[in-house]
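K.L.:
just a sequence and a predicted model for now, questions to come.
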Amino acid sequence: MSEVFGFDAFSPKEIARKVEDVGATKARLPLRSMLMLGILAGAFIGLGALYYVIVRSDASLSAAIKQILGGMAFALGLILVVVAGAELFTGNNLLVMAWADRKITTFELLRSWAIVCVGNFIGAVGLAILVFLARHAEINEGLIGQEYLRIAAQKVSLPFWTAFFRGVLCNALVCLAVWMAMAGRSVVDKVVAVVVPVSAFVAAGFEHSVANMYFIPMAMLLQMGGGNESHGAITWLTFMHNLIPVLLGNVVGGSVLVGLVYYLIYGVARNTDD
């Protein structure tokens, strides 16, 4: 029964089955649908990142308050993905459960990840271009633009392994947020499940690959438009220096620390019982 814990939510065992079944469906989406849903997710995460920067640019707030409130604002992105519907690379690392249960093939898993990741990139960069053209960064006397440059400069300067392990920790929390959202039966349930884990990873300064697909190109656009370059040059090369380890870390955090762990707990036991 779903109410074994005394509240109207799916149990962890039921969530595991749902994640596998949904994963099998996601992996077999037609190319156009998968790509367009990926583009939407990239834009959604970008909107959460935009909201986060507004909070971060407020000099009147303490560092801790900026991070906590900014993390809650950033949660908008994953809320839109979960409730409005979209395909997010980091959340889709949970497809590994369907793969481990042999409901999808290795090719289907990798195809889904690749197409969704490309779609996320298009959506995030596309939103950055629109936001740049809207001159959003000039709000608050240009402090928002300066914050974009600071955030991007910090990200591209991270050493490989630091970026990797921050990516691991980030996506463990993101996939736990998606996992708990699957337990909910209402929009409110899903929103509440998402906000705290997402705000935690943002407050802790962990690295989300799709968010970085918005942050760093936005900073590059600001530089090309005459933004302050005192934080150091931000280029496509330094972008890749950040994105590659963060992507790899996100895969390990979501697929291994969440997806495969829960499969070993619930999937293997279920298959043994069967």
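P.N.:
In hand now; what should we look at?
K.L.:
every contact and neighbour count from this point should use C-alpha atoms.
P.N.:
OK.
K.L.:
all the helices of this protein, residue numbers only.
P.N.:
12-27, 31-56, 63-79, 96-100, 106-133, 143-156, 160-181, 187-203, 209-224, 236-251, 261-262, 268-273 (DSSP state H).
K.L.:
put together CSV for those, with distance to A86 on each row.
P.N.:
Converted to CSV, the helices of the chain look like this (distance: least, CA to CA, whole Å):
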stretch, distance to A86
helix 12-27, 10
helix 31-56, 5
helix 63-79, 9
helix 96-100, 18
helix 106-133, 10
helix 143-156, 25
helix 160-181, 12
helix 187-203, 15
helix 209-224, 13
helix 236-251, 18
helix 261-262, 23
helix 268-273, 29
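K.L.:
stretch 31-48: how far from the chain's middle?
P.N.:
11 Å (CA atoms, centre = their mean, to the nearest Å).
K.L.:
got the buried residues for that stretch?
P.N.:
Neighbour-count burial for stretch 31-48, counted by 16 or more other CA atoms under 10 Å, picks out 34-48.
K.L.:
farthest-apart pair in those residues, please.
P.N.:
Pairwise distances across these (CA to CA) peak at 21.2 Å, for the pair M34 and G48.
K.L.:
contacting residues around Y263?
P.N.:
Y263 makes contact with 16, 97, 100, according to CA atoms under 8 Å, 6 or more residues apart in numbering.
K.L.:
can you flag the buried ones in those?
P.N.:
Buried among those by 16+ other CA under 10 Å: 16, 97, 100.
K.L.:
and which of the residues you listed is nearest to I65?
P.N.:
Distances from I65 to these, taken by CA to CA, are shortest for A16, at 35.0 Å.
K.L.:
pasting the second one now:
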Amino acid sequence: MSEIFGSDAFSPKEIAARVEEVGVTKAHLPFLSMLMLSILAGAFIGLGALYFVIVKSDPTLGFAVRQILGGAVFSLGLILVVVAGAELFTGNNLLAMAWADGKISTLDVLRNWAIVCCGNFIGAAGLALLVYLSRHADMNHGAIAQEYLTIAAAKAAMPFWTAFFKGVMCNVLVCMAVWMAFAGRSVVDKVVAIIFPISAFVAAGFEHSVANMYFFPLAMLLQGDGATAGAITWTGFFSNMLPVIMGNIIGGSVLVGLVYHIIYRRASLPK
């Protein structure tokens, strides 16, 4: 198998073993390390979202250009997570592989997801506050601020099942990006593996729970300045987060993690 894929990349079977091994390590991180790394990941994804909004707010670009270019620059978030090191809730849905092999418990998985999700929110919301105080959103004559408000209002108004399935599709692509990054041996390898799946989910308008942890707080802060695009509230935030998180878990844990477990790891388990 390794000869087919060449010496410069890990084969899918090798990736499965690496994802499982890393999953065990992630599940057993000390609380403070896990929390701090997850705060970083929330901020990193927020930086990708910030980059995306700069492109998205430019009315001189066509729809497809804004979506695809915006998705490409959003990839900065996962590149920072993978290369610099951080704990991201959506990527950690791949812990399902180590769980399916019996190497970590259900409690280990839920502990990791709960801590990392909370840390991601702290990092994303903290970045939103810093961005707000920097007056970044005043750029382009306030078009960036209006774009944040438009994005958040659309997410808050999204029907439950639409948000759920957008969350599913998002994390299929995010976890495939993480999966393929495990194949790389260099930073360039990892960056190339990440860009296309991430830009695809953003261009398609799918829902990423951690990105939304940045969009909503910043939009609410901007709304307080008198900008208008419909009322954006914490109720709208939680009505979006519940189905999106559920969808992210199904997309990443079941449609990627457990599928690859069945393909590559189940046969290797002791009888």
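P.N.:
Cool, the structure landed. Remember, predicted model here, so these are calculated numbers, not experimental data.
K.L.:
before we move on, the earlier item: could you dump the buried ones among the contacts of Y263 of structure 1 to a markdown table with distance to G70 of structure 1?
P.N.:
Shown next, in a markdown table, are the buried ones among the contacts of Y263 of structure 1 (distance: CA to CA, whole Å):
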| residue | distance to G70 of structure 1 |
| --- | --- |
| A16 | 31 |
| M97 | 31 |
| A100 | 36 |
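K.L.:
give me every residue that touches G257 of structure 2.
P.N.:
Contacts of G257 of structure 2 (CA under 8 Å, 6+ apart): 93-97.
K.L.:
which of the contacts of Y263 of structure 1 sits closest to V261 of structure 1?
P.N.:
M97 (9.1 Å).
K.L.:
to which residue of structure 2 is that closest one aligned?
P.N.:
In structure 2, M97 of structure 1 lines up with M97, judged by TM-score structural alignment.
K.L.:
again, but for D189 of structure 1
P.N.:
In structure 2, D189 of structure 1 lands on D189 (TM-score structural alignment).
K.L.:
from what I see, that match and A181 are in contact.
P.N.:
Yes. Counting by CA atoms under 8 Å, D189 of structure 2 does reach A181; the two are 7.1 Å apart.
K.L.:
name the residue in those two with the higher neighbour count.
P.N.:
Using other CA atoms under 10 Å as the criterion, D189 of structure 2 and A181 rank with A181 on top: 25 against 16.
K.L.:
skipping its backbone neighbours, what lies nearest the more buried one in space?
P.N.:
K190 (4.5 Å; CA to CA, 6 or more residues apart in numbering).
K.L.:
tell me the contacts of the one you found?
P.N.:
79, 82-83, 180-184.
K.L.:
what about burial for those residues, which qualify?
P.N.:
Judged by 16+ other CA under 10 Å, buried ones among the contacts of K190 of structure 2: 79, 82, 180-184.
K.L.:
now the common contact residues for D189 and A181 of structure 2.
P.N.:
With CA under 8 Å, 6+ apart applied, the contact sets of D189 of structure 2 and A181 do not overlap.
K.L.:
what's in contact with stretch 74-88 of structure 2?
P.N.:
34, 37-42, 44-52, 116-117, 120, 178, 181, 187, 190-191, 194-195, 198-199, 202.
K.L.:
tell me which two of the contacts of K190 of structure 2 sit farthest apart.
P.N.:
I79 and A183 (14.4 Å).
K.L.:
F239 of structure 1 contacts Q154, doesn't it?
P.N.:
No. Contact criterion CA under 8 Å: F239 of structure 1 and Q154 do not qualify, at 11.2 Å.
K.L.:
who has more neighbours, the two?
P.N.:
Applying other CA under 10 Å to F239 of structure 1 and Q154 shows that F239 carries more neighbours, namely 21 against 12.
K.L.:
so who does the more buried one touch?
P.N.:
F239 of structure 1 neighbours (CA under 8 Å, 6+ apart): 156, 216-217.
K.L.:
neighbour count for these - can I get that in JSON lines?
P.N.:
Shown next, in JSON lines, are those (neighbours: other CA atoms under 10 Å):
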{"residue": "V156", "neighbour count": "23"}
{"residue": "I216", "neighbour count": "28"}
{"residue": "P217", "neighbour count": "23"}
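K.L.:
would CSV of those residues with distance to Y263 of structure 1 be doable?
P.N.:
Below are those laid out as CSV (distance: CA to CA, whole Å):
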residue, distance to Y263 of structure 1
V156, 34
I216, 35
P217, 36
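K.L.:
which of these are still contacts in structure 2?
P.N.:
By both residues aligned by TM-score structural alignment, their matches' CA atoms under 8 Å, the contacts of F239 of structure 1 still in contact after alignment to structure 2 are 156, 216.
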